[in-house]
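Q: give me a 3D structure for the following:
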Amino acid sequence: MKNLVGRAGARSPHASVSRGVAAALALVTVAAISATGAEAEPLVAKLSLVTTAGSPKGQAAQRFADTVETLSDGAMKVEVYPDGVLYSTSEEIDGLISSNIQFIAPSGALLAGFDSAFQIFDMPFLFGDAAEVSLFFDSTCGDQLRDKLSGTGLKAIAYLPNGFKAFTNDELALETPADFAGLKFRVQSGGVIDAQMKALDAAGVVMEFSQVYTALQQGTIDGQENTLNNVLTQRYFEVQDYLTVSNHGHLDYLLLTNEAWFDGLSEEQRAIFEKAAQEASLFARDFAEQAEKDSLAKLKEAGMNVTILTADQRAAFEEAMRPVYDAFGSAVGDDLIACVRSLK
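A: Next comes the predicted model:
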């Protein structure tokens, strides 16, 4: 298949810093920005990502960084580290809690350990289109979901969308629920996605994002679910022949910061970060929608066999995945699910 996009950068080790030392460094940095005079050093924060710089999350992160620098007249800077060069998916939350970095943007599923409600975006076919997702971000229910991190040491300051999820595999065109029987799919941690695969008589295999390409290449797994842009930028089209555009779930991230570090900033600094985060969120919504369209065109050009579910096929998948609501509706939150449905 054609070489359409650059390969993700190589991972490099990151030396861990003790909680006490990291906290002291953060306080020194905050003090520097508060000082008067031409010699004051800018406040520098690090944002760690596991996706590429060109992905919707990567582009939103850069918009966040650029806006922070603009609003602060260069007195505040955000350094963006994509491709997991600082932390992997399983490491980044600990890195943030330890104040070794100041911002991350994990998916909702990765926060299920704090509260099952963060799996709302993975509930099958809950969101009908991108407009509904944006309405949820800006709703009271969206605010309540972010507040569920209170007391964890983390603070969510914005939602960053990626797009609707699709299935890829290297065995056959997935057109009906029965086609999934016996296949192994990489899934993120969190019970909802695993239950989804079980409802399709497939197996879910929890795996680091950075390991997926190799696992697909070696046949350790048969397929995976992800957004069209991630399929493109991670070059899964090189090792997967079939793509099913199902829109069965929506991949969304939360821009998180260390709560103690953030609270230690001045009111003006916090306001700049929050305003920049909202600007990045709005930017990401438009970017993600366009990236979804562009990525589908490029994946077709790359030679993938593409199936776009018809209304009848979609209905069959919705029915097959209904048991996920029986198993996880209460845990995720019946009120939260009802709130999303009220946005339709």
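Q: CA atoms for contacts and neighbours, from now on please.
A: Noted.
Q: and Ala156, how far from Ser330?
A: 23 Å (C-alpha to C-alpha, to the nearest Å).
Q: the more surrounded of the two?
A: Counted by other C-alpha atoms under 10 Å, Ala156 and Ser330 do not tie: Ala156 has more neighbours, with 24 against 14.
Q: confirm the more buried one sits in a strand?
A: Yes. Under DSSP: H, G, I helix; E, B strand; the rest coil, Ala156 sits within a strand.
Q: shouldn't it be in contact with Leu256?
A: Yes. With contact defined as C-alpha atoms under 8 Å, Ala156 reaches Leu256; the gap is 4.5 Å.
Q: what are the contacting residues of the helix or strand hosting Ala131?
A: Using DSSP states H and E, Ala131 falls within helix 130-137. Helix 130-137 is contacted by residues 127, 142-143, 159, 163, 285, 289, 340, 343-344 when judged by C-alpha atoms under 8 Å, 6 or more residues apart in numbering.
Q: after whichever strand or helix holds Leu25, next one along is what?
A: For Leu25, the element it lies in under DSSP H and E is helix 19-34. Counting by DSSP H and E, the element after helix 19-34 in chain order, helix or strand, is strand 43-48.
Q: pull the residues that contact that next one.
A: Contacts of strand 43-48 (C-alpha under 8 Å, 6+ apart): 29-30, 32-33, 61, 75-82, 84-87, 92, 101-105.
Q: run this one through as well so I can compare:
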Amino acid sequence: MHSFRLLAAAAAFALLGAGTVQAQFLERNLRVSNGVSKEHPMGNGLAKMGECTLAKSGGKLKITPYWDGSLGNDLTATQSVRTGQIEMVLTSTAPLVGILPELGVFDLPFLFNNEKEADQLLDGKVGDWFAAKLPAVGVVNLAWWENGFRHTTNSKRPITRVEDFEGVKMRVMQNNIFIDTFKTLGSNAVPMAFSEVYSALETKTVDGQENPYTNIENMKFYEVQKYLTLTKHAYSPTLVLLSRKAWDTMSTQEQATLKECAAVGREEQRKVNRAKGEQSVANLRSKGMQVNEISPPEMSRIRAKTAVIQEHHGKTIGAEAISLVFGELKRIRGN
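A: I've put the predicted structure just below:
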């Protein structure tokens, strides 16, 4: 009889515990704005993140993605997240430098040599330093995902040396460092929202653009662009931003679950993005794009020409951010 009472008490306690966990989750549907289509690796990341939140919240914490900029471009959607009109947005850092100028350090040309460096930097103390600044502007970063290394396409000619940038009308993100980088290389840099790029290329309003492989394939730029040059001139981190207004209404359990599941999504998103990137180059070739690399000596000339960009924008970015990022990169590289 005594053991039966003990078992009954243990079962009741277990049920009470389960109820407490459930009570820490409210029914929530977090809408996520995204500028790309569902087939993009962001879709893989969000699918994993959403499975994770549903599993950990007993089905209460739901994530609903919206694709192709249907809730606004990166900048307007981020503003909607800041005001609490939308709960979440996936965005590159570049459109946010007007809100947090320090993020401009990630737009400096040729900052990272490879993805491993980027992962170590963003998943460590530097990523945490930037994340700590975001709640003050109305958003919380749950994890660092990636758009990846950016490359150049155009409809005029292959770019094999620095002089080939001359006179190419190049769409860039709405970001002063990108504008300055391509102007410095001799291009006519035209800032424009991502959602407008395809039609601008089609109508020859611009000759070219720059984006990671998966975006180039995903947006079918190969239909309106002939030449792809593997410039790897910048690496675009992606922020998984939640409205601070939503964050502040959440229990510690909900907050912890979102961060944990954003990290689960990050592993999937990066893995798929990198695998798809290699596949995308092959696909773009098969769609008729001419793909070329730039020789190391010419690449050195391009890097040398863009070295002034840090000097031009260092004051706006701020000495602390620059010193932190470059100091950590030096440590990662072991020199």
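Q: re earlier: among the contacts of strand 43-48 of structure 1, which lie within strands?
A: Among the contacts of strand 43-48 of structure 1, the residues falling in strands (DSSP state E) are 76-81, 103-104.
Q: who wins for neighbours among these?
A: Ranked by the number of neighbours (other C-alpha under 10 Å), those place Phe103 first, at 30 neighbours.
Q: so what's it up against?
A: Counting by C-alpha under 8 Å, 6+ apart, Phe103 of structure 1 has contacts 45-48, 96, 255-258.
Q: would a markdown table of these with neighbour count and distance to Ile221 of structure 1 be doable?
A: Formatted as a markdown table, the contacts of Phe103 of structure 1 follow (neighbours: other C-alpha atoms under 10 Å; distance: C-alpha to C-alpha, whole Å):
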| residue | neighbour count | distance to Ile221 of structure 1 |
| --- | --- | --- |
| Ala45 | 18 | 37 |
| Lys46 | 19 | 34 |
| Leu47 | 24 | 31 |
| Ser48 | 27 | 27 |
| Leu96 | 24 | 31 |
| Leu255 | 24 | 30 |
| Leu256 | 23 | 31 |
| Thr257 | 24 | 34 |
| Asn258 | 23 | 35 |
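Q: distance of the residue mapped onto Thr229 of structure 2 from structure 1 from Gly74 of structure 1?
A: In structure 1, the residue matched to Thr229 of structure 2 (TM-score structural alignment) is Thr244. With the distance defined as C-alpha to C-alpha, Thr244 of structure 1 ends up 45 Å from Gly74 of structure 1.
Q: show me which of these two is the more surrounded one.
A: Per other C-alpha under 10 Å, whichever of Thr244 of structure 1 and Gly74 has more neighbours is Thr244, with 21 against 14.
Q: excluding chain neighbours, what is closest to that one?
A: In this structure, Thr244 of structure 1 finds its nearest non-sequential neighbour in Thr307, 4.7 Å apart by C-alpha to C-alpha, 6 or more residues apart in numbering.
Q: for that neighbour, give me its contacts.
A: 173-175, 242-245.
Q: in CSV: those, plus secondary structure.
A: Output for the contacts of Thr307 of structure 1, formatted as CSV (three-state DSSP):
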residue, secondary structure
Ala173, coil
Leu174, coil
Glu175, coil
Tyr242, strand
Leu243, strand
Thr244, strand
Val245, strand
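Q: so which of these comes closest to Ala320 of structure 1?
A: Of all these, Ala320 of structure 1 sits closest to Glu175, with 12.8 Å by C-alpha to C-alpha.
Q: translate the closest one into the numbering of structure 2.
A: That one, Glu175 of structure 1, aligns with Thr160 by TM-score structural alignment.
Q: re earlier: let me know the secondary structure of the residue nearest to Thr244 of structure 1.
A: Applying three-state DSSP to Thr307 of structure 1 yields a three-state assignment of strand.
Q: could you measure the aligned residue in structure 2 for it against Thr152 of structure 2, distance?
A: Structural alignment (TM-score structural alignment) places Thr307 of structure 1 against Asn292 in structure 2. Counting by C-alpha to C-alpha, the gap from Asn292 of structure 2 to Thr152 of structure 2 is 10 Å.
Q: what sits in contact with each of these two?
A: Common neighbours of Asn292 of structure 2 and Thr152 (C-alpha under 8 Å, 6+ apart) are 228-230.
Q: adding distance to Glu196 of structure 2, write those out as CSV.
A: As requested, the shared contacts of Asn292 and Thr152 of structure 2 are exported to CSV (distance: C-alpha to C-alpha, whole Å):
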residue, distance to Glu196 of structure 2
Leu228, 20
Thr229, 22
Leu230, 23
